[in-house]
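In: Sequence and predicted structure below; questions after.
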Amino acid sequence: MKLITTIHLGIGFILLMFCIVTLGYVQQTRQVRTDLNDVLLATSTIKLSESAQKNLIDMETGFRGYLLTGEETFLEPYTEGSTGFFLQLAQLDSLTQGLPTQNRMVHEIREKARSWITTFAEPLRLAKAKAPTSQAANAQYDFLFKATAQKAVGKQLMDSMRTKFSVIEQDEEVAKQMRLEELNNSFGRVNYIAIGLTLLAILAGILVSYMIGKSISRRFIRMTALANSIANGNYQVALVDDRKDEISSLTKSLNKMAAKLQESFAHLTKVNKELDQFAYVVSHDLKAPLRAINNLAEWISEDLTEKDPEIIQNLTMMRGRVHRMENLINGILDYSRVGRKELPTTTFSVQDLLKEATENLSPPAGFKITATTPMPVLSTERTLFYQVLANLLSNAFKYHHLQEGNVQVRCTELADFYQFEVEDDGPGIPQEYHQRVFGMFQTMEARDVKESTGVGLAIVKKIVEEKGGEIWIESEKGQGSIFKFTWPKDKVELRTEKEINEAIA
């Protein structure tokens, strides 16, 4: 499975968990809304029931007042209450459609209310209104009053309706409390489920991220170990990665690169050996005839019977040219070896090395060499650093225009390098020669004036650049010269083969 597919699946799983959280929350919200609606329905039913009973009391009270006084003003509460009562019963009928018991009681109350009006209230009201008109009408009213009112027919109907209203209210109050409790439980479930599912989604996301990250990190650590191994010169370490994803492709590319480097390194080693052998042969084959020429010139000089000054001078010049040629061959060989031969790394004091170089070079008595700043302790190839320092000091003596002078050596610490400076008070170097002097076989003066191969600064430049530093000149004609070069503070520490194998494992 490709890495991007794995990541997409992980993200998809996390999103799925959050979808489940959302769906669970929505479902619980619906339940809460249902419970809330039920509570509101029960509350509305109770309120309508209480309002209907109030109208029922108004009807009864107004009707009794009319019977006692005969004043029709008492009928207003009776009439208004009757109208409002039946409207509220219609609303109760609608609210209790899903509650069969309550709805049946509402219908029974409506029937009893109509019966109270048609069989009790209205006949008495009409008889009461006609009673004053005749003796017979009054007798009819008295008879009807004794037959109904005195026998509590109306009261029985009213008590029956009140009882049913009480049952409806009690049932709705019980239902309301149950729904309130269910509502509170629903709120609690919503919180618990939402928190639980959210935590589960977070934990799942963390777990998936950790597993994917750990898998990727472990494989990248192994590839880093392989890269360090390659940088350390061990090209025979390879990784096995059976997963068919993007990292597997990168691993195969690293393995292929290591194999190619191993092949190139083997070829380069072979070429270097052949080059060393060739250099040895060339050096031997060139130096042998030069030594023969030098010996012949010396023998001829010794065998001359007449010491002709011109002949002696020519022979001496020839021997000087032979020595120059030999030095040139040695310089070329030294230049070709820079960077190809592994040298041991040691820790040494630059101050002590400067003292050693000064003693070995044996400058003219009039020259003074001083270190004007503290010198660091380096861990690097001592031989290479000595060669750079000694060459710069030697040039300061050799090319000075006087028999005495001052040479100052300074050091400045930078972030990753030490910057060294070798300053003299010699004739200086014109601007146009600042780059030229670092070229092979380049000299500022004719070789007959100053004996030189023109290779020394080229070797210095190559050594410094091989170490990752830079070298340059700050000088003007007649104002002395400052040779500046940078040298890395520490050699790059690469992993050992044991550390690499442990990382890969």
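Out: Happy to help now that I have it.
In: When you work out contacts or count neighbours from here on, use the C-alpha atoms and nothing else.
Out: Fine.
In: who does the helix or strand containing Thr101 touch, helix- and strand-wise?
Out: Assessed by DSSP states H and E, Thr101 sits inside helix 100-116. Judged by 3 or more Cα pairs under 8 Å, 6 or more residues apart in numbering; DSSP states H and E, helix 100-116 is in contact with helix 75-95, helix 153-231.
In: Nearest to Arg30, out of the ones you listed?
Out: helix 153-231 (9.7 Å; Cα to Cα).
In: how about the helices of the chain, start to end?
Out: Ranges of helices within the chain are 3-69, 75-95, 100-116, 122-130, 135-148, 153-231, 246-303, 309-337, 350-361, 382-398, 456-466, 497-504, based on DSSP state H.
In: just checking, what packs against the longest strand anywhere in the chain?
Out: In the chain, taking DSSP state E as the definition, the longest strand is strand 404-413. Other helices and strands packing on strand 404-413, by 3+ Cα pairs under 8 Å, 6+ apart, are strand 366-371, strand 417-424.
In: Comparison target below:
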Amino acid sequence: MSTEEPASGRPIAGLSVQNWVHLILAGFVVVVCGCLVVGGLVLSRISDRTTELVDHIQPARSASFQLQNSLLDQETGVRGYALTGDTTFLEPYEEGMRAERERLARLRSLTGDEQPYAGDVERIERAAQQWRTLRAEPLIAAVRENGPTAATSAPIMRSKADFDSLRALYNAQQSHLDDARDTARAELGDTRTTRDWVLVALVVGFVLAVVSLSLLLHRVVGRPLGALTAASDRVRAGAFTEKIDVRGPSDVRAVSEAAEAMRSRLVAELAESQERETLLAEQT
């Protein structure tokens, strides 16, 4: 705040033109920073939803499909070996067990401890192990010992029934992952819509801020300077008795008061000169 005193002796208070310019520039900086913060938050949310969908949910669904294939390979291999006694059918069974372990580990790394996905993995793993322990391994052992004639339709049907229960657990897992995918897609779509509205709001707000700050600059700086210029021009044109009294920033008022002091002095000196001339004329 300025504390200068003009020729009239009245203190000058308020902001100077430079102060107003700095204030308006600070307003621009605030608007720009606000735009950057809001835009950054929206883009961060979009990035989070996209990362969740691309890096977690979709790979988990793919791993779940591969887990189902590994389980189907095991069931197909056991049934083929039970019916034919051909040991080549045990290759997909053993390969399926190896792939199952890999897919379970992959699913755990993608879903972590989040429910219900972690629970689905645990239930599928227990059910698969139970099916192998109670159905698949005894059936394989019986065929190895007594040949395919030992595998009657009843053990095969019981194995199939237990495996159908395992398939139901897999379907539940896939349903949960599908729901997660749909939710993530919906949130991503909502976030993109929000982004569009935020961008429109930011553009409109920025334009309004620019217009408002321009009007403010004109009002607090441009108008007082224009009034001071007009008053000075009138005095220069001969209107010596018109008082110069301009309101505005402190430095504009300081110039105005200095100009008014100069005008007052000129008017006083002019009046004194005219008085002397009149007195001289009377004496003559």
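Out: Thanks, I have the structure now. From a predicted model like this one, the values you see are computed outputs, not experimental measurements.
In: Quick one: closest of the helices of the first structure to Glu474 of the first structure.
Out: Glu474 of the first structure lies closest to helix 382-398 among those, at 13.7 Å (Cα to Cα).
In: Pull the number of nearby residues for Thr229 of the second structure.
Out: The number of residues packed near Thr229 of the second structure is 14, by other Cα atoms under 10 Å.
In: sorry, back to before: superposed on the second structure, where does the helix holding Thr101 of the first structure end up, distance-wise?
Out: When the second structure is overlaid, helix 100-116 of the first structure sits 1.3 Å from its aligned residues on average, using mean Cα distance after the TM-score superposition for the first structure.
In: Show residues contacting that helix.
Out: 86, 89, 92-93, 96-97, 154, 157-158, 161, 164, 168 (Cα atoms under 8 Å, 6 or more residues apart in numbering).
In: do stretch 33-51 of the first structure as well
Out: Contact with stretch 33-51 of the first structure is made by 88, 91-92, 95-96, 165, 168-169, 172-173, 175-176, 179-180, 182-183, as judged by Cα under 8 Å, 6+ apart.
In: Now which residue in the second structure aligns to Arg114 of the first structure?
Out: Mapped onto the second structure by TM-score structural alignment, Arg114 of the first structure lines up with Gln129.
In: how about stretch 69-87 of the first structure, aligned to which bit of the second structure?
Out: Residue span in the second structure matched to stretch 69-87 of the first structure, by TM-score structural alignment: 84-102.
In: Ok, stretch 20-39 of the first structure next?
Out: Alignment note (TM-score structural alignment): stretch 20-39 of the first structure is matched to residues 34-53 of the second structure.
In: Point out the most buried one among the helices of the first structure.
Out: Across the helices of the first structure, averaging neighbours per residue (mean count of other Cα atoms under 10 Å) puts helix 456-466 on top, at a mean of 20.
In: Would you mind giving the orientation angle of that helix with respect to helix 309-337?
Out: For helix 456-466 of the first structure against helix 309-337, the angle between stretch directions is 10 degrees (axes from the mean of the first three to the mean of the last three Cα atoms, to 10 degrees).
In: Where in the second structure does helix 456-466 of the first structure fall?
Out: Counting by TM-score structural alignment, helix 456-466 of the first structure lines up with no residues of the second structure.
In: From the contact counts, what lies against that helix?
Out: For helix 456-466 of the first structure, the packing partners by 3+ Cα pairs under 8 Å, 6+ apart are helix 309-337, helix 382-398, strand 471-475, strand 481-488.
In: most centrally placed residue in the second structure?
Out: Here the mean C-alpha position of the second structure is nearest to the C-alpha of Val42 (Cα atoms, centre = their mean), at a distance of 1.9 Å.
In: pretty sure that residue contacts Leu188?
Out: No. Contact between Val42 of the second structure and Leu188 fails when scored by Cα atoms under 8 Å: they sit 10.8 Å apart.
In: Straight-line length of stretch 391-404 of the first structure, end to end?
Out: For stretch 391-404 of the first structure, the first and last residues are 18 Å from each other (Cα to Cα, to the nearest Å).
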